[in-house]
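A.B. asks: Predicted model follows, preceded by the sequence.
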Amino acid sequence: MPVSPEMPATPCVSGSWNQRLLARQAARRDAGLWRERRVHRRDATLDFAGNDYLGLARDPRLAEAAAIGARHHGAGARASQLVSGHLEIHRHLEARLAALVGRPRALLFTSGYLANLGVLQALCDGTTAIFQDRLNHASLLDGARLAGAPSRRFHHGDLDDLACLLERTDPATPRLVVSDGVFSMDGDIADVAGLVGLCRRHDAWLMVDDAHGLGVLGAHGDGCVGRAHASDEVPVLMGTLGKALGSAGAFVAGSELLIEHLLQFARPCIYTTAEPPGVSAATLAALDILEQEPERRARLHAHIARFRTGAEALGLRLLPSTTPIQPLLLGDNARTLHWAEALRARGLLVGAIRPPTVPRGQARLRITLSAAHETSQIDRLLDALAELATKENRS
């Protein structure tokens, strides 16, 4: 029964629950880890925090394609993929994505997080051994938990450590090695060829989450895996559509057998309404631009080189990344927040990344670059960082 405007709603949470929530929130505030959601107004700040690596999110061609797609197919898909929500535009997009990364088939998901949950839940159970890089995205760790499969964490990028873990595992145990392609907080790239070789020697499958590599890396913007490594080398490949491709959603690409298995067993696919068709139309437009305008990737990589050269000249402590993700390691939570707020006051938006997203003591500014940036804007960011560093050194 709805509550009338005149009657106060009865609290639905007990006092003990209120105290529990307040205590946990207070602990997070005291640790300097409190997060806030802000309304970001277009053009109010220069965005060096997002993942729009090719500058396509605001491209009018994507907006127009989305509008046409919505007018033609409707604002929503109306049902899940296995009911009546799988439309011709979805089929067409899946085929284009499979071709981009050199796989027989692809399957759409509504987010990268759900794609990773779905894959790991569908492929693994309590009898499976999963081996994960320590810096893998949270969705990969959560997917293993959802599957009830034990995860063994190998040291970041350490193939020798992974080899030791694989050697100590019963050869009869199904084994899945899972790694980010480009690590979202450090910006470095996995040694995919090395992972492929290890997995072959130990009869393990390999899954790569290439969310931050797709559209940016590879000869065709096909990512750090793509056409360079076939399905027999990297059987499970995940990519997202809301970063370099500027729209939304995700996909998993692989063999006919894999995709049919996911359609039968991946719960986030089976029990979720299919992607809005306008979003699929925008992604198709983004794929056209990716193919027809390679100069966007060239401009992005020129920006990366310019920023790194300038930051190194200032003595700033950058992590060794050749991707659009440029982490400036500051270490202390309060210092990181101070720098981020000082940059915001200068009209520059960067990410202030603190634990638990990164290990304790490794708080950093996560600076991300885009093909949409101008060189003068890169220089403006460098000037502001130089000013902050100078003030800090004087104090």
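C.D. replies: Happy to help now that I have it.

A.B. asks: make it CA atoms for all contacts and neighbour counts henceforth
C.D. replies: Fine.

A.B. asks: Next, the buried residues of stretch 127-134.
C.D. replies: For stretch 127-134, a neighbour-count test (16 or more other Cα atoms under 10 Å) marks 128-134 as buried.

A.B. asks: hmm, who's touching that stretch?
C.D. replies: 141, 144, 149-157, 162, 173-180 (Cα atoms under 8 Å, 6 or more residues apart in numbering).

A.B. asks: What ranges does the protein have for its strands?
C.D. replies: Under the criterion DSSP state E, the chain contains strands at 46-47, 105-109, 129-133, 151-154, 175-180, 205-209, 236-240, 250-254, 325-331, 348-349, 351-353, 363-368.

A.B. asks: that older thread, for the contacts of stretch 127-134, which ChimeraX command selects only the ones that are buried?
C.D. replies: The buried residues among those can be selected in ChimeraX (16+ other Cα under 10 Å) with this line:
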select :141,144,149,150,151,153,154,156,157,162,174,175,176,177,178,179,180
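
A.B. asks: structure B:
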Amino acid sequence: MRCHPARTRIGAVAAGKIGDMETMGTDPLARLRDAAAQRERAGLRRALRPRTPDHDGLIDLASNDYLGLSRDERLVAAAVRATREWGTGSTGSRLVSGSTGLHADLERRLAAFTGAAAGLCFSSGYLANLAAVATLGAGGLVVSDEGNHASIIDACRLARARVVVTPHRDVAAVEKALAGRDEEHALVVTDAVFSVAGDLAPVGELHAAAARHRALLVVDEAHSLGVTGEGGRGAVHAAGLAAAPDVVRTVTFSKALGSQGGAVLGAAEVIDALVDTGRPFIFDTAPAPAPMAAALAALDIVGHHPDLPGQARDTAIALARAVAARGLATADPAAAVVPVVLGPPEAALRAAAVFAEHGVRAGCFRPPSVPAGRSCLRLTARANLSSDDLAVIGRALTAVAEMKVNV
């Protein structure tokens, strides 16, 4: 019989097998201080730095506001109206009192916009991933790309499934994992656009491999919705798989849509399973009405201005060219994410400081957000960056390039 780990330890202590409790130390926080000191030495300490409404006067290349909608007056007005009508909070979980007409409207509109059969809103994209992967993959095989977002990694752990992590964008490895399975069901999960590297998953090839082995494909469109595909409809739509019943999408409203929350998009059977059994859906408080209204307003804007996603992509290409022209390592952007790979954490921290000195806020990514030796600045393009903004960014990049030469 397997014993609960806590019971095993308590029993051992009571029997004197671990030793006197006094010898185990009297300060339960000592290990946390030691770990913090180790992170400090490795350049991996993090700190909260509250910003002002105007990003401290810096050009914003750090946020995920890809279409520049988070401060758009139309979204603000929609959120204010919803707050006045519905109040500031959702008051409960979706299955108790938290569902409103705004949630239902957004689910229908998202499904129609992306070509999915149905949708289900969550309070974050993180929870949407937890629900989709942990619910649909439970007890089976989950095949996950090594570059997937932390929310997908955590979802794999929650699924209590056998998890195979495959090399980045390696379709052959995915096929091999699926072909050798004993489990009755399987799920392949990938980011559409990878959140730091900025590259695109081979969605069509992954779907073909999954279909050959009767597996579902789950695609996280957090960084592709509103940026890639026709009119910003995402990578799955661009791959011609919008209506495929064996493809499930997760999305977030906190990036291109300038709001907050997330959703799962898929077949009616998928949505039914999440409503009935998805713990991150059943037990979480529903997203507030205001961000639902803001996301609806954002969909209206994207629908009436289908050129916006292309503007964001064009800006990303301009940023990538500026990075490469200065001899810094980057990649061709699939959407709005442009990495500037610098190597050690200290180099990324210094580069972020140099950017700030030149009037630009850039994301600084270090392990565990990226692999060791791949610390970087992450520049995120916006549709509303001006030519003057790009000139300032160019000067900041020049300073970072000179910094690397002088190190």
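C.D. replies: Arrived safely, thanks for sending. All values derive from a computational prediction rather than experimental measurement.

A.B. asks: Just give the TM-score of the two.
C.D. replies: Laid over one another, the chains give 0.93 as their TM-score (TM-score structural alignment, normalised by the length of structure 1), with 380 aligned residues with a Cα RMSD of 1.5 Å.

A.B. asks: Tell me how many other residues surround Gly57 of structure 2.
C.D. replies: Residues near Gly57 of structure 2, counting by other Cα atoms under 10 Å, number 13.

A.B. asks: Please report how far it lies from Arg361 of structure 2.
C.D. replies: 9 Å (Cα to Cα, to the nearest Å).

A.B. asks: Stretch 84-98 of structure 1 maps to which residues in structure 2?
C.D. replies: Aligned by TM-score structural alignment, stretch 84-98 of structure 1 corresponds to residues 97-111 of structure 2.

A.B. asks: Run the chain-centre distance for that stretch.
C.D. replies: 22 Å (Cα atoms, centre = their mean, to the nearest Å).

A.B. asks: Same check on stretch 163-171 of structure 1?
C.D. replies: 29 Å.

A.B. asks: Could you list the buried residues of that stretch?
C.D. replies: 163, 166.

A.B. asks: Check what contacts it and list those residues.
C.D. replies: Contacts for stretch 163-171 of structure 1 (Cα under 8 Å, 6+ apart): 152, 154, 198, 202.

A.B. asks: Run through the residues that contact the aligned partner of the second one in structure 2.
C.D. replies: Under the alignment by TM-score structural alignment, Phe154 of structure 1 pairs with Thr166 in structure 2. By Cα under 8 Å, 6+ apart, the contact set of Thr166 of structure 2 is 143-146, 173-174.

A.B. asks: would CSV of the residues you listed with distance to Leu48 of structure 2 be doable?
C.D. replies: Formatted as CSV, these follow (distance: Cα to Cα, whole Å):
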residue, distance to Leu48 of structure 2
Val143, 34
Ser144, 31
Asp145, 30
Glu146, 28
Ala173, 39
Val174, 38
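
A.B. asks: Could you point out which of these is nearest to Ala372 of structure 2?
C.D. replies: Ala372 of structure 2 lies nearest to Glu146 out of these, by Cα to Cα, at 13.7 Å.

A.B. asks: what lines up against that closest one once you look at structure 1?
C.D. replies: So, by TM-score structural alignment, Glu146 of structure 2 is matched to Arg134.

A.B. asks: Check Val405 of structure 2 too.
C.D. replies: Checking TM-score structural alignment: Val405 of structure 2 goes with Asn393.

A.B. asks: What's the local residue count around its match?
C.D. replies: Asn393 of structure 1 has 8 nearby residues by other Cα under 10 Å.

A.B. asks: Same question for Gly234 of structure 2.
C.D. replies: Neighbours around Gly234 of structure 2, by other Cα under 10 Å: 27.

A.B. asks: What of Ile10 of structure 2?
C.D. replies: Residues near Ile10 of structure 2, counting by other Cα under 10 Å, number 13.

A.B. asks: Pull up the gap between it and Leu75 of structure 2, please.
C.D. replies: Distance from Ile10 of structure 2 to Leu75 of structure 2, counting by Cα to Cα: 55 Å.
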